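Q: My questions concern the predicted model and sequence given below.
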Amino acid sequence: MDRKTLTDFFEEVETTEEYNGYFCSIAEAISIVVLGILCGLKNVSQIHQWAESERVSGFLKEKFGISHIPCYYWLLVLLKMVKTDTLNQCLMRWAAQFLPEDRSQTTISLDGKTIRSTTGMKHIGSPLHIISAQICELGITLASETVSTKSNEIPAVQELLKKMDVEGCLVVADVLNCQQKTAGIIVKGKGDYLLDAKGNQPNLEREISEYVQGDTLRKGMDCERRTEKNRDRVETRTAYSTGDTAWLYGKEKWENLNCIGAIKTEFEKDGRKTEEWHYYISSRKLSAAELLQHARMEWAVETMHWLLDVHYGEDYCRIENRTIQQNLNLLRKFSISLLKQYKVRISSKRAISKIMLDCLLESSKICEVLEN
């Protein structure tokens, strides 16, 4: 992606009705929104005000060939006309190019997020719940799927996995998605899974727990321990893993189940200690160190969700239109992916919020972020 091809990139996005472009094309409207989001602007009103300013409108015309800024109402109309599925497919193709040839060290994390502001909106119906898949090592959103309610997340994740290229990757998911069918879809796609069995699979959890809690058997497992201090809390995480799975009852129901493991997390704060255990199954034979590394990447999507809420105020977006809400969610995640990729490219530790502010204060920074 670069500034010369940004508007061309969105030309393949389809609309719900015929639109000839007039003064502003659909691709230009989407580009304006993406560029405003890169600057950290939270809503369409702010993006429109920013784009209309003399400095920015001149910049958009010079660098992106956008000569006309639609009014706020028309910008909303254009966003409403965008077919969400074609926008999603467009962004999926962009993200897929970042999957490396050797994917043995590539982790894909899956999780869902409800846009809270859509709760109770009569024009939207049920709250929007959106599943996202992320390339953890790069912070790039690989794919998205919208469901009517969180209770439909399991089949939605399964459908999303069928659309994705997971070959060679390790797919990690939370307890809700520890499902035999989900594991089978991942293996069929020539990928591997790492699933948290805590709570959602009680029999599986109990059997792994009994194995790990037995001193004799645990001594034969690979073990890795790491301690971190986060502000006023000390966190110690101990992982155990083994390829000894032949004894596991119902193993044949889980496609290519080759490894079980557990992670014990101990918290110490103000002299008080607590602990929790999580139990895992995987189709890939993982060392304890690898289990620690990959299991933690489940939180990569949570970090992206945090950015959506804290930096973009997504949970406070009051637009009462389902299509616009979905399209803005996709474009916010695309913008975060661009910012994350920029950080990787220049090996920067600068906070994303500061890069957004740089883009807002100095338009040339936007071009730097977009350059390949």
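A: Sure thing, it's come through.
Q: hey, let's count contacts and neighbours off CA atoms from now on
A: OK.
Q: At which residues are the strands of this protein located?
A: Secondary structure of the chain by DSSP state E: the strands cover 107-114, 129-135, 140-147, 170-173, 192-196, 222-230, 233-242, 259-269, 272-282.
Q: Can you name every helix or strand that the fifth one contacts?
A: The criterion is 3 or more C-alpha pairs under 8 Å, 6 or more residues apart in numbering; DSSP states H and E, and the helices and strands that strand 192-196 contacts are strand 170-173, helix 180-188, strand 272-282.
Q: again, but for the fourth one
A: Counting contacts by 3+ C-alpha pairs under 8 Å, 6+ apart, strand 170-173 packs against strand 107-114, strand 192-196.
Q: Kindly reformat the ones you listed as a markdown table containing mean neighbour count and distance to residue 160.
A: Formatted as a markdown table, these follow (neighbours: other C-alpha atoms under 10 Å; distance: least, C-alpha to C-alpha, whole Å):
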| stretch | mean neighbour count | distance to residue 160 |
| --- | --- | --- |
| strand 107-114 | 24 | 10 |
| strand 192-196 | 27 | 15 |
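Q: Of those strands, which is nearest residue 269?
A: Among these, strand 192-196 comes nearest to residue 269, with 25.9 Å by C-alpha to C-alpha.
Q: let's bring in a second model and compare:
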Amino acid sequence: MSTFGTIFKVTTFGESHGLAVGCIIDNPPPGLSLTESDIQPQLNRRRPGQSAITTPRDEKDQVVIQSGTEFGKTLGTPISLVVRNEDQRPKDYGNKTMDLYPRPSHADFTYLEKYGIKASSGGGRSSARETIARVAAGAVAEKFLKESYGIEIVAFVTSVGGEELYPETEQYPCRSQNPDFTALLSRITREEVDSFLPVRCPDADANKRMEELITRLRDAENSTGGTVTCVVRNVPSGLGEPAFDKLEAIIGHAMMSIPAVKAFEIGSGFGGTKMLGSDHNDPFVAEAAAAVADPASTGGAIPRPKLRTQTNHSGGVQGGISNGQDIYFRVGFKPPATIGKDQTTATYDGSAQGVLAAKGRHDPCVVPRAVPIVEGMAALAIMDALCIQQSRFAMRGLRRE
């Protein structure tokens, strides 16, 4: 499916080397101040050609709002966002060899199996270029979340290949136990993340090691994977739908739908499997009274929680529902499948073996450019969960006692 969301719905369209990519946002909040300048900064962070360690494809990724706004305000009607593809090179992919042989670990074979036809140029809908629409829609959702609830979403690179920020140690077998890591989650900003270009790992030494690794692999015509960690702050409690649409399930769905993602963990994640229950449990303490809002006095607005937790191994979600603490999670990206090295493959009909040397322009590691994609999908997941929960409070305000 090309649609994500229940109330705040986003449908993306377009192929990697087609005329354009874009999305339709259904049920946007009316009256939100919105122009292209609100969306473009995140697209600039995602765009290719940012540095020597990203693909040299020359795309400006300029977004155009085609519908749903008037005089800089959203109308509540569907918003159409479009980005034109300017640097198309379908000839990089249209040759007899690539028509006969599927590229290893690409979607060439699986798309053909599913549809009986595939895009001849690049990855088509499976290409990471489709994520432009996710980032654009996420920027719209994020503007509302920030202005209405003070919600902040920040992602950053935490590993490239074997180079890691805050690796697990004997003292801290789980990152959620590491006070340096938890302190970073509480204060990190996008401005700080972007001060560590080109990798976007917020530590000078780790950032340098990661950049050097990516550079070596680029020169060797190879690639590597990595992880992106994301924190969502100031999230109201009560978001998430038991039992199948738990908040972590929806966020996981959003993240696992991103091209090249192969892993997802929230809170303590896999590290938490090494902890004892007595250490992993998050004790509750009373929250300051000033932070608590009565929904009846705020026109049905979602209240802030009356409790907080001393630790946050749960990652801000308990029983599939947000508890008001910071939500944080980590996303694992595989190495890009397109590399310059010769790779063995077989013809689509299985009649012969062959060798492919991939052409085209691709990243040796996707995680530096994946940061705004993770942020965008997080915004879409939280926005939709908030819309669902807000409807419950609105209905509660209509009850007659």
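A: Okay, I see it. Predicted model only: the values in this text are computed from it and were never measured.
Q: Just give the TM-score of the two.
A: After superposition, the two chains reach a TM-score of 0.30 (TM-score structural alignment, normalised by the length of the first structure), with 172 aligned residues with a C-alpha RMSD of 6.3 Å.
Q: Check the helices and strands packed on strand 192-196 of the first structure for me and report the most buried one.
A: When those are scored by mean count of other C-alpha atoms under 10 Å, the highest mean neighbour count falls to strand 170-173 (a mean of 26).
Q: roughly how far apart are residue 307 of the first structure and residue 153 of the first structure?
A: 21 Å (C-alpha to C-alpha, to the nearest Å).
Q: Among these two, which residue is more densely surrounded?
A: For residue 307 of the first structure and residue 153, the more surrounded residue by other C-alpha atoms under 10 Å is residue 153, and the numbers stand at 22 against 18.
Q: Could you check how far the closest residue to the more buried one other than its chain neighbours is from residue 79 of the first structure?
A: Distances taken as C-alpha to C-alpha, 6 or more residues apart in numbering place residue 147 nearest to residue 153 of the first structure, at 6.7 Å, with adjacent residues excluded. Noted for residue 147 of the first structure: a distance of 20 Å to residue 79 of the first structure, by C-alpha to C-alpha.
Q: how about the strands of the first structure, which one is nearest residue 346 of the first structure?
A: Set against residue 346 of the first structure and scored by C-alpha to C-alpha, the strands of the first structure come closest in strand 140-147, at 15.8 Å.
Q: For that closest one, which helices and strands make contact with it?
A: helix 84-96, strand 129-135, helix 153-163, helix 322-346.
Q: Just say which of those is most tucked in.
A: The most buried one of those (mean count of other C-alpha under 10 Å) is strand 129-135, showing a mean of 24.
Q: what comes into contact with it?
A: Under the criterion C-alpha atoms under 8 Å, 6 or more residues apart in numbering, residues 106-115, 140-150, 153, 156-157, 300-301 lie in contact with strand 129-135 of the first structure.
Q: Please work out the angle formed by the directions of that strand and strand 107-114.
A: Angle of strand 129-135 of the first structure versus strand 107-114, following axes from the mean of the first three to the mean of the last three C-alpha atoms, to 10 degrees, is 160 degrees.
Q: the inter-axis angle of strand 129-135 of the first structure versus helix 153-163?
A: Using the same axes, to 10 degrees: strand 129-135 of the first structure against helix 153-163 is 40 degrees.
Q: what angle do strand 129-135 of the first structure and helix 84-96 make?
A: Using the same axes, to 10 degrees: strand 129-135 of the first structure against helix 84-96 is 20 degrees.
Q: circling back: of all the strands of the first structure, which one comes closest to residue 33 of the first structure?
A: strand 140-147 (17.8 Å).
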